[in-house]
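>>> My questions are about this predicted structure, shown below with the sequence.
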Amino acid sequence: MKPLAGIRVLDLTRVLAGPFCTALMADLGAEIIKVEPPQGDDYRHIGPFVDGHSALFALTNRGKSSVVLDLKTAEAQALARQIAATCDVVVENFRPGVAAKLGLGADALRHENPALIYCSISGFGQDGPFSDLPAYDIVVQAMSGLMEANGEEGGAPLKVGEALGDLMAGLYAAWGIAAALVGRAQTGQGASLDVAMFDALFSLLPTSHAIHFYAKSAVERVGNRHPLSTPFGAYATLDGHAIIAVLGDRQFAALCGVIGVPEAASDPRYATDATRTQNEPALKALIEAWSRQHTTAQAVEALRGAHIPTAPILTLAQAANSPHAAARGLVSDLPHHGLGTAPIIGQPVRFNGEKPVASTGAPALGGGSRDVMAALGLTETQISGLIAAGIVRAT
């Protein structure tokens, strides 16, 4: 099932947030025309590399056609507007105001194509006091409240290892575009979407929101445990750590039985989730008196036997090579112009039991330029002239 089949997208994005958004749409069948500058998307030049090809670019640009336009020229800007007139969706992640200066802003393109869905992705949004600030993921993690809540208890703030600001902005953008397409089907009108990395990350902190807005308390770093529920975290074993996630009195009583202290379930210090959290150090010591006598595998097996949510902490290699990941089809190998095949991690949702992914890997720089120009009605002579002038590049 390809629910976005027939949807045409002009992708004016680079690096991560925008390309991640349009890659998700490519998985679901949308036609993605990716416009790149003559030097290509910045991610083409960021490692790790395999035979000269960027892994990051390959992972986030599957299923797209690459058109190279030098948007510093009026001729290229006019060509981009022609492409936009044939599209259902435009996605851009220029700095706020830059697209409009290029004649590619929402107002200009939607004036010519009122049904167009125009999605702008930026660090801090199209307006507001921070809108002009340069924003990489770590900047947004720092300013959203995420870093302040993340880290070891008593330690310094820590960024999350992945670029969650970019990824979540891309995910929200794809979600917003899909919703706008449904709205357009009902009204015939397009929409202008403003997606900010800052807004996206800020919206994803419900535990911190509960502590700040409802409990009226400061958000504090607590490491690998939950700030509101206990026991809910990583506990030391003979050879590493086991995750134990208990929510509710029934599960806590079961845990007490597994670790050999059933009487702890009736201890007033551990009577409720709140009191267990207040007495977390003592409870942790009680649990680790048991868990440190067992390997992680032994501890997990015992806890699972009592239906207590638990897990070992896996490496990415272990997760990727697990039989469950294989059964769920989490990794796909797609045809790639330079590598033969390339592994990608497609969108994860199954539609009627099937997981749609793009049919091709990331494109060669300018690999689709001639076909897209021809589809606009340009002759081979005109296309060759644009290439000779450096306005268009094709491979």
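In hand now; what should we look at?
>>> from here on, contacts and neighbour counts on C-alpha atoms
Fine.
>>> what residues are up against residue 333?
341-344 (CA atoms under 8 Å, 6 or more residues apart in numbering).
>>> can you check residue 204 too?
Here residue 204 is in contact with no residue (CA under 8 Å, 6+ apart).
>>> That one and residue 172, how far apart?
Computed as CA to CA, to the nearest Å, the residue 204 to residue 172 distance reads 11 Å.
>>> re the thing from before, just the contacts of residue 333 now: which is nearest residue 273?
residue 344 (41.3 Å; CA to CA).
>>> give me every residue that touches that closest one.
By CA under 8 Å, 6+ apart, the contact set of residue 344 is 58-59, 62, 331-334, 361.
>>> got these as a markdown table, with secondary structure and distance to residue 258 columns?
Formatted as a markdown table, the contacts of residue 344 follow (DSSP: H, G, I helix; E, B strand; the rest coil; distance: CA to CA, whole Å):
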| residue | secondary structure | distance to residue 258 |
| --- | --- | --- |
| 58 | helix | 47 |
| 59 | helix | 43 |
| 62 | coil | 48 |
| 331 | coil | 37 |
| 332 | strand | 40 |
| 333 | strand | 43 |
| 334 | strand | 46 |
| 361 | coil | 49 |
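>>> one more structure, for comparison:
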Amino acid sequence: MIKPLEGITVVAVEQAVAAPYASSRLADAGARVIKVERPDGDFARNYDRLVEGQSAYFVWLNRGKESICLDLTIEEDREILAIMIAEADVFIQNLKPGSMEKLGFGSGNLRKRFPRLITCDISGFGDGGAFSHLKAYDLIVQAETGLCAITGTAHGPARVGVSVCDISAGMNAHTAILQALLLRESTGQGTAIQVSLFDAVADWMNVPVLQFDYSGYETKRAGVNHPSLFPYGAYRCADGKDVIFSVQNDREWVIFCDKFLKQPELTRRFADNMQRLGNRAELDQIIVARFSEISSNQAMAELEAAGLAYGRLNQIEDLSTHPHVRRIAVSTPQGDIDMIAPAAIFDTVKSPAFRPVPALGAHSEAIRNEFGPQSRRSMNKEPGRAER
């Protein structure tokens, strides 16, 4: 079965999470992704050794790629990279700001030489501004964007439990590259794309920023509760288990008071969300008392009967065996790994196949033979027009 990006070649000088996320999704769609690693490898290979002696991060984000080790301080290896880029459709990099420019592979220069090439630079803070020269990792950007300030409890801020800045930047890069490929179909021209971790998550912060800018409303850290919708959060039941439930609008509030709390008169005193937020402490006492009287199963049954949204406050082990988790098998250097499937489901693909996670430098010899100076490939070919 032909995949949508078959025939597209991506060269990725990448490390960690953000760029590998974007290129892994391109690889899933059929693109040839050549991952350029230092001689000692992408440092994400050594984040942990918890998946059959391999890094969970690396196994997750590097399936379907070819790995070549290049020392870009050596002219011969830079020449190989140059030939690869000359024949690529997409070039992705997320090294320290300025690194690729110093090596002669800045996106501005590449775009002039190869008008059909799509370049994507991923950084912490973008190409300009006071912080643009700094290294920036996920937690640093979570803190800088104010995400930590609204995450956690009244006792203090917290990091979101997964690398959301990296992931968001990777998602934005993936989307932008697909847009650029579509644009090239009609214009024949490539695009230079910049994505920063800061911009990716700052966009996600629009709601608390808009609320503050226009009303002075300051989002409070609310633990496992919604900061600006009430009631919406976790409540402990008689069996010691927590149930999450949500009231999204005033109609649901009426139902909740009548069917679950058995106190319909509350709807007259606290008719809308702003009134409920303003009297949160008083209402919370009533809601906490009701949940504490019944088991979690009874609470969920009553919420479902009332047509209200609910869920369980699951642990990682609960997710691992969750009935809605879909899994895929991916080959790695240490054997097949069972992992959670990517989110998109296509009705044209019944049993998607995912290519292996590469060992460090697994394709170095073959790629050097293919793109090395001895191959006599022309560096004047336009990207997307190379022989396949």
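Okay, I see it. Quantities reported herein were computed from a predicted structural model and do not represent experimental measurements.
>>> that older thread, in ChimeraX, how would I select the buried members of the contacts of residue 333 of the first structure?
ChimeraX command restricting those to the buried ones, with burial defined by 16 or more other CA atoms under 10 Å:
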select :342,344
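>>> Of the contacts of residue 333 of the first structure, which are reproduced in the second structure?
Checking the contacts of residue 333 of the first structure against the second structure (both residues aligned by TM-score structural alignment, their matches' CA atoms under 8 Å), the contacts still present are 341-344.
>>> just the strands in the stretch 51-200 of the second structure please.
65-69, 90-93, 118-123, 152-153, 156-157, 192-196 (DSSP state E, counting those that start in this stretch).
>>> Turn the ones you listed into JSON lines, columns for mean neighbour count.
JSON lines is the format used below for these (neighbours: other CA atoms under 10 Å):
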{"stretch": "strand 65-69", "mean neighbour count": "25"}
{"stretch": "strand 90-93", "mean neighbour count": "26"}
{"stretch": "strand 118-123", "mean neighbour count": "26"}
{"stretch": "strand 152-153", "mean neighbour count": "16"}
{"stretch": "strand 156-157", "mean neighbour count": "14"}
{"stretch": "strand 192-196", "mean neighbour count": "21"}
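>>> Take those strands and write them to a markdown table, including distance to residue 373 of the second structure.
Below are the strands of the stretch 51-200 of the second structure laid out as a markdown table (distance: least, CA to CA, whole Å):
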| stretch | distance to residue 373 of the second structure |
| --- | --- |
| strand 65-69 | 16 |
| strand 90-93 | 20 |
| strand 118-123 | 23 |
| strand 152-153 | 55 |
| strand 156-157 | 54 |
| strand 192-196 | 27 |
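>>> out of these, nearest to residue 250 of the second structure?
Nearest of the strands of the stretch 51-200 of the second structure to residue 250 of the second structure, taken as CA to CA: strand 152-153 at 26.4 Å.
>>> how close does the closest residue in space to residue 77 of the first structure that isn't next to it in sequence sit to residue 17 of the first structure?
Distances taken as CA to CA, 6 or more residues apart in numbering put residue 71 closest to residue 77 of the first structure, at 5.4 Å, once the chain neighbours are dropped. Distance of residue 71 of the first structure to residue 17 of the first structure, computed by CA to CA: 20 Å.
>>> between those two, who's got more neighbours?
For residue 71 of the first structure versus residue 17, the count of surrounding residues by other CA atoms under 10 Å is larger for residue 17: 29 against 21.
>>> Share the number of residues neighbouring residue 379 of the first structure, please.
Neighbourhood size, residue 379 of the first structure [other CA under 10 Å]: 13.
>>> sorry, that was for residue 201 of the second structure
Residues near residue 201 of the second structure, counting by other CA under 10 Å: 22.
>>> doesn't residue 165 make contact with it?
Yes: counting by CA atoms under 8 Å, residue 201 of the second structure touches residue 165, with 5.8 Å between them.
>>> intersection of neighbour lists for these two?
residue 142.
>>> ranges for the helices of the stretch 201-350 of the second structure?
Taking DSSP state H, counting those that start in this stretch as the criterion, the stretch 201-350 of the second structure carries its helices at 206-215, 250-255, 266-269, 273-278, 280-292, 296-305, 316-320.
>>> no wait, the stretch 51-200 of the first structure
According to DSSP H, counting those that start in this stretch, the helices that the stretch 51-200 of the first structure contains are 55-60, 74-85, 98-101, 106-112, 137-144, 146-149, 164-187, 197-202.
>>> ok so, going back, now the helices of the stretch 201-350 of the second structure in JSON lines, with mean neighbour count and distance to residue 76 of the second structure?
As requested, these are exported to JSON lines (neighbours: other CA atoms under 10 Å; distance: least, CA to CA, whole Å):
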{"stretch": "helix 206-215", "mean neighbour count": "13", "distance to residue 76 of the second structure": "47"}
{"stretch": "helix 250-255", "mean neighbour count": "18", "distance to residue 76 of the second structure": "67"}
{"stretch": "helix 266-269", "mean neighbour count": "13", "distance to residue 76 of the second structure": "74"}
{"stretch": "helix 273-278", "mean neighbour count": "15", "distance to residue 76 of the second structure": "64"}
{"stretch": "helix 280-292", "mean neighbour count": "14", "distance to residue 76 of the second structure": "66"}
{"stretch": "helix 296-305", "mean neighbour count": "16", "distance to residue 76 of the second structure": "65"}
{"stretch": "helix 316-320", "mean neighbour count": "10", "distance to residue 76 of the second structure": "46"}
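>>> Would you format those as JSON lines with distance to residue 14 of the second structure included?
Formatted as JSON lines, the entries for the helices of the stretch 201-350 of the second structure read as follows, by distance: least, CA to CA, whole Å:
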{"stretch": "helix 206-215", "distance to residue 14 of the second structure": "29"}
{"stretch": "helix 250-255", "distance to residue 14 of the second structure": "48"}
{"stretch": "helix 266-269", "distance to residue 14 of the second structure": "55"}
{"stretch": "helix 273-278", "distance to residue 14 of the second structure": "45"}
{"stretch": "helix 280-292", "distance to residue 14 of the second structure": "47"}
{"stretch": "helix 296-305", "distance to residue 14 of the second structure": "46"}
{"stretch": "helix 316-320", "distance to residue 14 of the second structure": "29"}
